[in-house]
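Peer 1: just the structure for this:
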Amino acid sequence: MKVAEKIQRKINRMQEGITFKYQQLGIDQSEYSAATKTIERLIKKGMIKRVSTGVFYKPKQSAFGELRPREEELLKPYLFQDGKRIAYITGGSLYNRMGLTTQVPKTIKVASKVKRVTTKIGKTQVKPVKSYVDVSNENYYLLEILDALKDFKTIPDLDKKSAIALLKNEISKLSENDQTKIIRYALKYPPRATALLGAILELSNKKSGLDRLRAKLNPLTTYRLVIKKETLPTAPEWNIN
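Peer 2: Modelled structure (predicted):
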């Protein structure tokens, strides 16, 4: 079977809106040259779109026209390595998705401990951020919460009362195992994130492990997050004001 036919069949079976690389086309190293030409022809026909160098997707059509894949999907090749998650989206994009801000950032931040992700998705620049702990599929959602706590004061257009309620809701849903993990990770984060996590955990009546968070904090330090006591009643106990 010719390389072009092989690639065409493979793409025909692919799900729309899912990104892929050359390695997923089932071709040999010796066939890459021919594959490149085939890919370029398919792009010109509009059958596939290029995300960035060596990364493509099959466009999904709807009644309103072509749908662009989600941010997470477009960045998937950079968030995973050998099938394992090594990075996650953070910053403004994350906080917008979480409902903490209505603003859409001009750049996307990707956090990883082992890789610097620098690329461009359309007109959007992707910039690297160093994560505080190693990232995996089992912990990235906890690191997202901790990032929001860390950046609480600087998230643009933030309604603090709604934000505390939203974060409390997310944290209160954590299993006992996840609570143990998020406390362990919080010890690697700046103290302001540790204090805010402690206050919200205590407000949620999740008091197991709070002594570990308190032990990390300097009792003489005040964390100026400008949160009213009626918004977070436990704030004074964690030196948050």
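Peer 1: going by C-alpha atoms from here, please, whenever you check contacts or count neighbours.
Peer 2: Fine.
Peer 1: mind listing the helices for the protein?
Peer 2: Secondary structure of the chain (DSSP state H): helices located at 3-12, 32-45, 71-74, 76-79, 91-98, 140-150, 160-172, 176-186, 191-203, 210-216.
Peer 1: now the residue positioned nearest the centre of the chain: closest residue in space, sequence neighbours ignored.
Peer 2: For the chain, I89 is the residue whose C-alpha lies nearest the centre (C-alpha atoms, centre = their mean; 2.6 Å). Closest residue to I89 apart from its sequence neighbours, by C-alpha to C-alpha, 6 or more residues apart in numbering: V110 at 4.5 Å.
Peer 1: this one next, for a side-by-side:
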Amino acid sequence: MEENISQKVRDRVTRFKKGDLFTVRDFEDLNNDSLVTRTLSRLQNEGIIVRVATGIYMNPIKTQFGVLHPTIDQIAHKIAERDRAQIMPTGDTALNILGFSTQVPMNAVYITNGAKRKVQVGERNIIFKNVVQKNFQFKGKLLPLIIIALKELGENQVTDEIKDKISKLLSESDAEERATMMHDLYLSPVWMKELLLPIIKTVTE
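Peer 2: Now for the predicted structure:
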């Protein structure tokens, strides 16, 4: 029985795409988390998979320079998926993800409706700060991230370059994202509404 489950884990891992992240929860249908964990540990020792953070594994993309690692943001979202929690990046993390800043923060900070925790990834940390559910009233993904980044910048620090980047990001968004923009814009401060509304109208009309 155990040998059969271990083989199922191995078979499933080989079907994951290169670069895919996965956790024990992705094997919960096998109903044996302990055995799955041990099997993943063996696969890691064999060099078939790599562990990118505690409990987070990857089917590695190997290049001549070594293994291509996922971004901190990808790891953070996989942790949230595993924990069935919502997250949003804040502060410098949001600015960096959007390309509004080239500064890479040592601590990638996210708000969450799940448990607060700190996860070490190499020399960096992912920090999850618990907040009340009302912080997750947004329906989209892109505009809320822009709103958070603008809040970090402040009204007087929004340059023409930032506005151009916002316009480009919104123009490249899909129909599903655009359908949520007016709802999410309503949740932003007045000065952001005045800044973003003309851009959104240009994109959606």
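Peer 1: still on that earlier bit, of the helices of structure 1, flag the one that's most buried.
Peer 2: helix 191-203 (a mean of 23; mean count of other C-alpha atoms under 10 Å).
Peer 1: wait, which of the helices of structure 1 is closest to K120 of structure 1?
Peer 2: Closest of these to K120 of structure 1 is helix 71-74, at 10.3 Å (criterion: C-alpha to C-alpha).
Peer 1: once aligned to structure 2, how far is the closest one on average?
Peer 2: Mean deviation of helix 71-74 of structure 1 relative to structure 2 after superposition (mean C-alpha distance after the TM-score superposition for structure 1): 2.4 Å.
Peer 1: report the distance from that helix to the chain centre.
Peer 2: 10 Å (C-alpha atoms, centre = their mean, to the nearest Å).
Peer 1: number of residues surrounding the residue nearest to I89 of structure 1?
Peer 2: Neighbours of V110 of structure 1 under the rule other C-alpha atoms under 10 Å: 25.
Peer 1: doesn't Y88 make contact with it?
Peer 2: Yes: taking contacts as C-alpha atoms under 8 Å, V110 of structure 1 lies within contact range of Y88: 5.6 Å.
Peer 1: any idea how far T180 of structure 2 is from K134 of structure 2?
Peer 2: For K134 of structure 2, the distance to T180 of structure 2 (C-alpha to C-alpha, to the nearest Å) stands at 17 Å.
Peer 1: if you could redo that for E3 of structure 2, that was the one I meant.
Peer 2: Distance of E3 of structure 2 to T180 of structure 2, computed by C-alpha to C-alpha: 48 Å.
Peer 1: next: I72 of structure 2.
Peer 2: Plainly put, I72 of structure 2 is 26 Å away from T180 of structure 2 if you go by C-alpha to C-alpha.
Peer 1: cool, and T54 of structure 2?
Peer 2: According to C-alpha to C-alpha, T54 of structure 2 stands 34 Å off from T180 of structure 2.
Peer 1: who touches the residue nearest to I89 of structure 1 in this structure?
Peer 2: The contact partners of V110 of structure 1, by C-alpha atoms under 8 Å, 6 or more residues apart in numbering, come to A87, Y88, I89, T90, G91, V117, V126, K127, P128, V129.
Peer 1: aligned to the fourth one, what sits in structure 2?
Peer 2: Right, the one you point to is T90 of structure 1. Using TM-score structural alignment to pair residues, one finds that T90 of structure 1 aligns to T90 in structure 2.
Peer 1: circling back to that earlier point, nearest to E66 of structure 1, of the contacts of V110 of structure 1?
Peer 2: V126 (23.0 Å).
Peer 1: got the contact list for the closest one?
Peer 2: Each residue near V126 of structure 1 by C-alpha under 8 Å, 6+ apart is listed here: T107, I108, K109, V110, V117, T118, T119, K120.
Peer 1: ok, now with 10 Å
Peer 2: By C-alpha atoms under 10 Å, 6 or more residues apart in numbering, the residues touching V126 of structure 1 are L75, I89, K106, T107, I108, K109, V110, V117, T118, T119, K120.
Peer 1: now N4 of structure 2
Peer 2: The contact partners of N4 of structure 2, taken as C-alpha under 10 Å, 6+ apart, are R10.
Peer 1: still on that earlier bit, which neighbours do V110 and Y88 of structure 1 share?
Peer 2: Common neighbours of V110 of structure 1 and Y88, using C-alpha under 10 Å, 6+ apart, are L75, Y78, L79, L94, V129, S131.
Peer 1: and those residues, which is closest to Y57 of structure 1?
Peer 2: Here the nearest of these to Y57 of structure 1, counting by C-alpha to C-alpha, is L75; it sits at 11.3 Å.
Peer 1: thanks again, I'm all set now.
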